[in-house]
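Colleague: From the sequence below, what's the structure:
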Amino acid sequence: MHQIDDDRADAWFHALSDRTRRDILRRVLTGEQSVSSLARNYSMSLTAVQKHVAVLEGAGLITKRRRGRESLACGDADALRSVSDLLTELEAERREHIARIDELLAAEADPAPAPPPHRKD
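Modeller: Below you'll find the predicted structure:
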């Protein structure tokens, strides 16, 4: 398992915590789009969409480039795979933790039989 630094993970989860940002990410994973064309999909200002794109870019989930006056956004599938790997790693840790708790509860509910009493001859 590889280790992801906490700051990177925090940025990913912050970026993905917003419904609009998740939708923007879905759209740009299918292909590069201009930020202005993305903005037409939402009932918010271009500036608001630009801020969402900036959060996604800051988290490393999308890349941006300029083409003339246009700002083009493209999803980074490798970064999304890293997010998926982190979630898989966290899930495995939780499952191990839950399995250990289950073992302890089972041992407590079904204690080992007491040793036979000591006989004095």
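
Colleague: can we go C-alpha only for contacts and neighbour counts from here?
Modeller: Fine.

Colleague: Residue 20: what's it in contact with?
Modeller: residue 52 (Cα atoms under 8 Å, 6 or more residues apart in numbering).

Colleague: Please identify the helix or strand for it.
Modeller: Using DSSP states H and E, residue 20 sits in helix 19-29.

Colleague: Tell me the first helix or strand C-terminal of that helix.
Modeller: Counting by DSSP H and E, what follows helix 19-29 is strand 33-34.

Colleague: From the contact counts, what lies against that next one?
Modeller: strand 70-75 (3 or more Cα pairs under 8 Å, 6 or more residues apart in numbering; DSSP states H and E).

Colleague: Give me the distance between the strand it packs on and the centre of its chain.
Modeller: 22 Å (Cα atoms, centre = their mean, to the nearest Å).

Colleague: same check, this time on stretch 85-97
Modeller: Centroid separation between stretch 85-97 and its chain, computed with Cα atoms, centre = their mean, is 12 Å.

Colleague: and this one, so I can compare the two:
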Amino acid sequence: MFRQLATILHVLLQQSEEAGGAFVFDPVPQLDETRTDEPGIVQSLGAAFLIALAGPDHPAAERANRLLDEMAASSKWAAIAGFYQEGIELIRQELATVCEREPGFGDCLRGLAEWVA
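Modeller: Here you go, the predicted model:
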């Protein structure tokens, strides 16, 4: 089910002609690995989280995951980057749990993913 969520977020978080009217926000301009100021790093980590949620097909997914990994290994940013990484895994687990508990939810998520793709 995470793949379906990623498909939906990929469309909502990537400005393109294919997205049509579904585009909401492009976090890529906020993903700047060169920032050294605290607000800029926090902004980049937030963008990396959103892009990582949009899945491996997002054009900036590799950059986003690399930034999260690098910052998770730093003493100063480990807690924040780790929080985002753990959040991604918890979302995966929650989707699986909800789909087991409510089979109709998975069908709705699949249908929405197909519709936006």
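
Colleague: Just the TM-score for the two chains, thanks.
Modeller: After superposition, the two chains reach a TM-score of 0.32 (TM-score structural alignment, normalised by the length of structure 2), with 52 aligned residues with a Cα RMSD of 3.5 Å.

Colleague: Return the set of buried residues in the helix holding residue 20 of structure 1.
Modeller: 20, 21, 24, 25, 27, 28, 29 (16 or more other Cα atoms under 10 Å).

Colleague: any chance of these in JSON lines, with distance to residue 63 of structure 1 too?
Modeller: Shown next, in JSON lines, are the buried residues of helix 19-29 of structure 1 (distance: Cα to Cα, whole Å):
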{"residue": "20", "distance to residue 63 of structure 1": "17"}
{"residue": "21", "distance to residue 63 of structure 1": "14"}
{"residue": "24", "distance to residue 63 of structure 1": "12"}
{"residue": "25", "distance to residue 63 of structure 1": "11"}
{"residue": "27", "distance to residue 63 of structure 1": "13"}
{"residue": "28", "distance to residue 63 of structure 1": "10"}
{"residue": "29", "distance to residue 63 of structure 1": "11"}
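
Colleague: so where do the helices sit in structure 2?
Modeller: Along structure 2, the stretches classed as helices by DSSP state H are 2-12, 38-53, 61-72, 78-101, 103-116.

Colleague: Now do the helix holding residue 20 of structure 1 against strand 70-75, angle only.
Modeller: 90 degrees (axes from the mean of the first three to the mean of the last three Cα atoms, to 10 degrees).

Colleague: Any chance of the helices of structure 2 in TSV with mean neighbour count as columns?
Modeller: Below are those laid out as TSV (neighbours: other Cα atoms under 10 Å):
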stretch	mean neighbour count
helix 2-12	22
helix 38-53	21
helix 61-72	19
helix 78-101	15
helix 103-116	14
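
Colleague: neighbours of residue 12 of structure 1, just the number please.
Modeller: Neighbourhood size, residue 12 of structure 1 [other Cα atoms under 10 Å]: 21.
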